[in-house]
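**Q** generate coordinates for the sequence data below:
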Amino acid sequence: MEKDQLLTRRTLLTGVAALGAAGTAGALAAGLGDGPAKPPAPVPAAGPPQRSPLKPSAYRLKPLTGYDAPSAAPRRPPVRSEPILRMTGRGRTMLLTFDDGPHPEYTPEILDTLAEHKVHATFFVCGEMAEWNRDLLARMYDEGHVVGNHTWSHPLLTKLSQRRIRSEMERTSEVVEAAYGEAPRWFRAPYGAWNRDTFQLGAELGMEPLAWTVDTLDWTTPGTGTIVDRVEEGAGPGVVVLSHDAGGNRSQSVRALRRYLPELLDSGYHLTVPRRRLI
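**A** Got it, this is the predicted structure:
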């Protein structure tokens, strides 16, 4: 089964490789929107999220979630033409992100390692996984992590209708809000396949698109040492690291985190979570 999933994922990645490369190159060359060439708009860093009271019907009645200022009226984030690739922060600040979970075996091990080193991370969860592991989303909130939307079933969104894309996003946001305590403010397209509809619908649901700077390719199970090397060689201020905590055997990802996390901290890096900008 895992082999079939790997072959399917390789096929999909081949199909979107050109799109991802073009999008990344465009973001790096032209920034995150219209206008003259400029570096991609970074994501500010912040501490743990602040829980707000959950009203049963709040998500359906008010799909546009509020920003950090509690007194501010809910505002829709801008509709971007490229995903955010980097972040800002004082000194050597980085983001660790994990996709496809939560998984009942690997996610708790990752959370344990993060807790041991007092580090916060961002988890882009799939709704069908979150539905069966709501306790892990509650733990993520309690321990100061950020939970983002990675669709319900991890499809190739560029092949879906607007209606299907919205359903994938909405269903996941609903289960995240029910288990985590607030709707997700960040979205990541499966396979890194973005298009106008994903940016538009994500913004309508109150989410910003966050991509990555360093891809560990841990889903290919290249070996623990290779994953460690990719993170350490790609480390730098503003970097967003992509790893996975589900979607297959993630024991290498778990072991790699145990090795590179203390080394990054010893090198002076600050590992944190993104914060919504007021634009």
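**Q** use CA for all of it now, contacts and neighbours both
**A** Fine.
**Q** could you pull out the helices for the stretch 151-279 of the chain?
**A** 162-180, 196-204, 224-234, 251-266 (DSSP state H, counting those that start in this stretch).
**Q** okay if I get these as JSON lines plus mean neighbour count and distance to Glu116?
**A** Output for these, formatted as JSON lines (neighbours: other C-alpha atoms under 10 Å; distance: least, C-alpha to C-alpha, whole Å):
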{"stretch": "helix 162-180", "mean neighbour count": "21", "distance to Glu116": "22"}
{"stretch": "helix 196-204", "mean neighbour count": "20", "distance to Glu116": "34"}
{"stretch": "helix 224-234", "mean neighbour count": "17", "distance to Glu116": "18"}
{"stretch": "helix 251-266", "mean neighbour count": "18", "distance to Glu116": "10"}
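**Q** to compare against the first, here's another:
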Amino acid sequence: MTHLLLAFGLIAVLGITPAYRSQVPAPAPRSAVAAKYVYLTFDDGPGPTYTPQVLAILRRYGVKATFFEIGQNVRKYPSVTRKVHLQGHSVQNHTYSHPDLRKVSAATFRSQVQSADRYIRAQTKVQPRCLRPPYGGVNPTVRRRAAALGKTIRLWTVDPRDWSRPGTSIITRRVLSSVRNGSTILLHDGGGNRSQTVAALPTILRTLKARGYTFRLVPC
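**A** Here you go, the predicted structure:
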């Protein structure tokens, strides 16, 4: 009995855990639970009216987004693109003039992408690595040509069709009812009157944050 007590005392002193205790799994730390996140994206900018309004709202809520910009708009409003970049958002390629890339020649495809790259790079000093084909127009040829230019195609999973101006409440409802962990949300800051999108944005951001979502830049 004395030897047994001494053995247990030695175990306690040395901090050795008996083998039978190692079979009980430790509870998973809270940090191991994956955080919920979404990717917020804006197409068809930049523009002098709605892009700055979108930027102001994103700044107010501390949210970063990815802007897929049209090269000819960057050419017209270079300071707006520069502002997008300086505020910590990602600026990526949405072609130069918004054609359906499934319907253009190889030379036109290359020109559309490289021209947009050039104007974006002039304002951000960063080479766009992602391409969002207009209209979501993708086929094997588009994918092959994009890859040859070093571009990763990024589309979306949540489309509230805000470009059709269905109403602020409808845009908000369509986004919030469709979002899942890892969703990519498509909105527009250019290409027409985007006042409904701007009006819907605060509620979208506030609600998603309340649901525990964080916002990430599209990996490019």
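**Q** TM-score of the superposition?
**A** Once the chains are laid over each other, their TM-score by TM-score structural alignment, normalised by the length of structure 2 reads 0.82; 188 aligned residues with a C-alpha RMSD of 1.3 Å.
**Q** circling back to that earlier point, okay if I get the helices of the stretch 151-279 of structure 1 as JSON lines plus distance to Arg90 of structure 1?
**A** Converted to JSON lines, those look like this (distance: least, C-alpha to C-alpha, whole Å):
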{"stretch": "helix 162-180", "distance to Arg90 of structure 1": "28"}
{"stretch": "helix 196-204", "distance to Arg90 of structure 1": "27"}
{"stretch": "helix 224-234", "distance to Arg90 of structure 1": "18"}
{"stretch": "helix 251-266", "distance to Arg90 of structure 1": "15"}
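**Q** Gly144 of structure 1: which of those is closest?
**A** Judged by C-alpha to C-alpha, the one of the helices of the stretch 151-279 of structure 1 that comes nearest to Gly144 of structure 1 is helix 162-180, at 10.9 Å.
**Q** in structure 2, what range does the closest one match?
**A** Mapped onto structure 2 using TM-score structural alignment, helix 162-180 of structure 1 covers residues 106-124.
**Q** and that stretch, how far from structure 1 on average?
**A** Compared with structure 1 after fitting, stretch 106-124 of structure 2 deviates on average by 0.6 Å (mean C-alpha distance after the TM-score superposition for structure 1).
**Q** sorry, back to before: looking at the helices of the stretch 151-279 of structure 1, which is nearest to Trp152 of structure 1?
**A** Nearest to Trp152 of structure 1, of the helices of the stretch 151-279 of structure 1 and by C-alpha to C-alpha, is helix 162-180 at 4.9 Å.
**Q** center of structure 2 - which residue?
**A** Tyr39 (3.0 Å; C-alpha atoms, centre = their mean).
**Q** now do the contacts for the counterpart of that residue in structure 1.
**A** Counting by TM-score structural alignment, Tyr39 of structure 2 lines up with Leu95 in structure 1. The contact partners of Leu95 of structure 1, taken as C-alpha atoms under 8 Å, 6 or more residues apart in numbering, are Met87, Ala121, Thr122, Gly238, Val239, Val240, Val241, Leu271, Thr272, Val273, Pro274.
**Q** wait, the fourth one touches Gly89, no?
**A** What it means is Gly238 of structure 1. Yes. In this structure Gly238 of structure 1 lies within contact range of Gly89 using C-alpha atoms under 8 Å: 7.1 Å.
**Q** higher neighbour count, those two?
**A** Gly238 (22 against 17; other C-alpha atoms under 10 Å).
**Q** map that one onto structure 2.
**A** That one, Gly238 of structure 1, aligns with Gly182 by TM-score structural alignment.
**Q** on that earlier part again, make sure the match of Tyr39 of structure 2 is indeed in a strand.
**A** Yes. According to DSSP: H, G, I helix; E, B strand; the rest coil, Leu95 of structure 1 belongs to a strand.
**Q** just give the nearest non-adjacent residue to it, would you?
**A** Val240 (4.7 Å; C-alpha to C-alpha, 6 or more residues apart in numbering).
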